[in-house]
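S.K.: 3D, please:
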Amino acid sequence: MQFDLIYKEIGEYGRFQRWVVWVASSTSVYAGLLILTSFFVLAIPEHRCAIPGWDNDTYAIQDDTHLAAINRTIPLAPSTEKYKYDQCHYLKLDDDGTEHREQCERWVYDKSIFKTSLGAELNMVCDQKILKSNAQMVNFAGIFAGSLLSGIFSDKFGRKTTMCASLTLILFCSFGMAWSSNYIVFMILTFLVGFFNVGQWMPSFVIKIEFVGPSMRRFSGYLSSFMSSFGHIGLAAIAYGIRDWSTLLIVASLPGIIYLPLWFKSVFPESARWLCTRGRTDEAKSVIKRWARWNKVKLPEKFFDKVLAVEEEQGPTQGQIWDLFSNKTMCVRTMLIFIIWLVVCLGYYGLTFNIGDLGDDLYLNFMLQSLVELPANILCLLILDRVGRKPVMIGSMLIGGVALIGTIFTLLYLPDKPVVTTVLALIGKMGLSAGFSTVYIFSSELFPTVVRNAGMGASSCMARIGGMVAPYIADLDRLVGGKFGVALPQLVFGSLSIVGGIAAIFLPETLNRYLPETIEDGKNFGKNNDIHIEKMVEISTIEKTADTSKL
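M.R.: Prediction:
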């Protein structure tokens, strides 16, 4: 099918396309709303051992008698810790009158910030503290699996079918999580929510790209990043008002109901491009006719005879992923791109998971970190085509990394200045957000056309690995302890961000350059100064490489 004729006749971004683009993009709000719910659901409030034999013990001090019992039974924490009482031991008096420490069997939790949390209900503390990191990792494992399979499902069953099925299944799985007090059940449902989140995001990205003309594809792509940020902002607002983990999940899941009508053809169309590739030309014609009616365009006679004509021109033969390592230049560049994808995703999500250690007001900090993504995305949209991909990539990663390392000193030496720590963390998050938005465009232009699908798919997998590792690094403060433990995650995130910025130095600029088509082009790319007036990644490539990294 020759879609250039359709865009020329019906328009690149008419009323019909606006409907498709904004509805499809709105699903990113839903994705952004659900992907970070574990931050609140699995939160570990301040806690200590429950006093043995005290049935109505609470974390809050009830009276002087209760305080005396606490001081008599619960040992003080080391002076390097930010909490007062030992969280894992209590004092037991032996028959001979000597005291020794015993491991807690029950805990009491502070309810001033979180009324309830699954992390507290399942006692993910002390010897079981790794359970929280494991649960957050499983969500990204689901996203990893979804990244590998959703493209296959989308190609086989259709963009709309895959998107709608995933949206429906997310709704049921996320509702199920609200009643899953069993850890294993919660892990399974968390995996499925991550899997179906990508399952709805990727085809929704592809379907809108397939309906708009070349001049609007970048806007349509960036719109998903903005919508995802609004989802994070919405989650912060909902979590602030709802301090019960089960109710929070129910409310966060509810918006999925509004997408159920998308199953109807009269509400949302299947991709005409995909229908043609599957030989369903009558259905494709129906979609295109509706497209024209919405855009108030009358199609000329024999329009479909021209549109459905088979194009004889063939592109270069598609390569395989191992072709990325077929020569030294391509191998080095591929490894550098992989490093950038891994560290930017690791830092982006790790900083979010670690936000509880970076200021007094957890909800405000979460909201602010979500809000700074908006100016970061706007800035990238404005300067990428003026400054270039490489300077923005380097600058965003270095600025973000230096800011995060700066928080180490405020955490260690200015603990009474949480505002300074928060400002530095926000600068770091803004840098990483800008880096996330840039790396997709930068790397998609560096990979030759014949291996762009494979290269971007492998890069997305590296990002998923970074996301899976992020919870463990963010929880190093709980595993290591002390002031150094609080600063350690920031040291790792900041250092790796700087590594990502340094890696980008050794990559060539792609702005206003001919995109490499073959492996040989990729090998020689950046060794000349050829200028290309108008550069656009082909739609066939975009279909398979939708950016799911921010999920």
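S.K.: CA atoms for contacts and neighbours, from now on please.
M.R.: Will do.
S.K.: so the closest residue to residue 34 other than its chain neighbours: helix, strand or coil?
M.R.: Setting aside the residues directly before and after it, residue 34 is nearest to residue 252 in space (C-alpha to C-alpha, 6 or more residues apart in numbering), at 6.6 Å. In terms of secondary structure, residue 252 is helix; the call rests on DSSP: H, G, I helix; E, B strand; the rest coil.
S.K.: one more to line up against the first:
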Amino acid sequence: MNFPDYDDKTAFLGDWGRFQKIVFTLLCLSITPNGFLGLSMVFLGDTPAHYCLIPADLNITDEWRQASVALDGDAGDSRVSKCSRHRLDIIQNYSERGLNPWVDVNVSTIPRENCLDGWEYDRSTYISTIVSEWDLVCSDDWKAPLTTSIFFFGVLVGSVISGQLSDRFGRKIVLFATMAIQTAFTLIQVFSPSWLIFCLLYFIVGIGQISNYMAAFVLGMEILSGSVRDIFSTLGVGLFFSVGYMILPLGAYFLRDWRMLLLALTIPGFFYIPLWWFIPESPRWLLSQGRVKEAEAILRKAAKMNRVQAPDVIFPQLQSVENTGKLQTYNLFDLVKSTNIRCITVLLCVVWFTVSVGYYALSLNTSNLHGSIYINCLLAAVVEVPALIMAWLMFRCWPRRLCLSSTFSLGGLVLLMLHFIPEDLSSVFIALVMFGKFAFTAAFAIAYPASAELYPTGLRNSALGICSMSSRVGSITAPYFLYLGSYYRSLPYILIGGLNVFSGLLCLLLPESLGFPLPEAISHMQTVVRCKKRHHCSSTRL
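M.R.: Now for the predicted structure:
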């Protein structure tokens, strides 16, 4: 038995009473740590300027100590070598003979060797990062981007399993369990004795990081209704995520040691424990499990908080199934069972992948832009606020397909324009990068509720988990898109921009959900637009 009239049956609560205000605020607050923990590798894993360490106990003069540091590049553009030095045995021999490195010897002809004694790091920006802690440079420089990818692999795994767990055991228990996982393992991570242990813990943190975000998002979508649901799903969760994102560069500026920064970012997680007694389970999910009395008990408590009178029986047509089992169950195979839902899922996976590549590539690239990393990161976070406001205004009035298509295409076109900006116009380049970040933030904010509106209650969290999994594949590959810039400066932006313009066109094929209630069963889902051979488009229900 289905319950497509849920919104009508619960209309007595109103849209914005005390109950909705509490749920709205607390769920948004629960998302804030995701903002600063999800992008913390911008600072934790940044690579300071470095060069080969010359042992302090080496018996050479100050002139020869300075000359032992090798230089790369030509005479007009020489730079201190990051990964090699002049052979110290030869340097010591020359020093003992009393030769002058600037007069008696051509230093550039002295053979080189690797940094056998480690590296000296510039401490003007950081006291330490994981790169300087475990020397993730030169032959081990591949470990730094791999660390970020391992985190996003954890996020990918969390996207898959958390959706199924949430649909099976409930939104609330998964929300708090994964918040506990994220907080506890981030705290343990502070005491990591090695890079390998750090990565293993970071993988687990990634599992919890996305899982609590998805659970909180779906819980709010199912409890709130009307325009409040739109505000929550676009402006609310996104704005509080951005607040956490803004806290990150501010905290990193004052805490230059990676362990102290990570410890400070962990502490807020412990303040969320009392929220267990204030955030309820989703009544929609309880109904989908046949737990009608529990759902009605939550709604009656909400009515009391809102000072309204609840009906004696809220769901009379469901009372007979209270003790007879679930109303209807779904699993991951239902996402590909019919042609319609299969097309919707594939289209959403593609668009989530491309917007994630764009969003995370621009976010993680702030350390490579001209200027201060702290200002660039803060600017990248601040620009999300007007983007979220725009997304909310668009979501209120525009068709979902148009919202998605316009933001995806705008972000892609802006990145394609970067190819034509000269290198000396760094301020214009940064402005366009931030405008691209603006568009991708708006697209991400719209993609979450637009996707959630297309799936039924029993499958919604699992479906968003699959979409999020596609998004995490995008975030895993984002650093490697940026790596292509070492071959050709504009290549990452051309590829990312082209992909997002293409996804903007694909969005026009998605079903339109504006003005329709949230579906409670697969049979209530809207259908994709498909073009027939007669060259006209039609909608069909499958």
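S.K.: mind listing what the residue nearest to residue 34 of the first structure touches?
M.R.: Each residue near residue 252 of the first structure by C-alpha atoms under 8 Å, 6 or more residues apart in numbering is listed here: 33-34, 235, 238.
S.K.: quick one: what's aligned to residue 119 of the second structure in the first structure?
M.R.: For residue 119 of the second structure, the aligned position in the first structure is residue 107, judged by TM-score structural alignment.
S.K.: walking through the stretch 351-500 of the first structure, point out its helices one by one.
M.R.: 362-371, 373-387, 389-413, 418-446, 452-474, 476-480, 482-505 (DSSP state H, counting those that start in this stretch).
S.K.: save the contacts of residue 252 of the first structure as a markdown table, and put in neighbour count too.
M.R.: As requested, those are arranged in a markdown table below (neighbours: other C-alpha atoms under 10 Å):
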| residue | neighbour count |
| --- | --- |
| 33 | 25 |
| 34 | 22 |
| 235 | 29 |
| 238 | 16 |
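S.K.: among these, which are in helices?
M.R.: Judged by DSSP state H, helices contain the following of those: 33-34, 235, 238.
S.K.: now the helices for the stretch 1-150 of the first structure?
M.R.: Shown for the stretch 1-150 of the first structure, the helices assigned by DSSP H, counting those that start in this stretch span residues 3-10, 15-35, 38-41, 64-73, 118-121, 130-157.
S.K.: out of those helices, nearest to residue 201 of the first structure?
M.R.: helix 15-35 (6.5 Å; C-alpha to C-alpha).
S.K.: equivalent range in the second structure for the closest one?
M.R.: The counterpart of helix 15-35 of the first structure in the second structure, using TM-score structural alignment, spans residues 18-38.
S.K.: the matching stretch: which residues count as buried?
M.R.: Taking 16 or more other C-alpha atoms under 10 Å as the neighbour-count basis, stretch 18-38 of the second structure is seen to contain the buried residues 18-20, 23-24, 26-38.
S.K.: mean deviation of it from the first structure?
M.R.: When the first structure is superposed, stretch 18-38 of the second structure averages 1.1 Å from its matched positions, counting by mean C-alpha distance after the TM-score superposition for the first structure.
S.K.: what's the neighbour count on residue 425 of the first structure?
M.R.: Using other C-alpha atoms under 10 Å, the number of residues around residue 425 of the first structure comes to 28.
S.K.: quick check: closest non-adjacent residue to it.
M.R.: Leaving out its chain neighbours, residue 425 of the first structure is closest to residue 404 (C-alpha to C-alpha, 6+ apart), at 5.9 Å.
S.K.: and for residue 151 of the first structure?
M.R.: The shortest distance from residue 151 of the first structure to any residue that is not its chain neighbour, by C-alpha to C-alpha, 6+ apart, is 6.5 Å, and that residue is residue 544.
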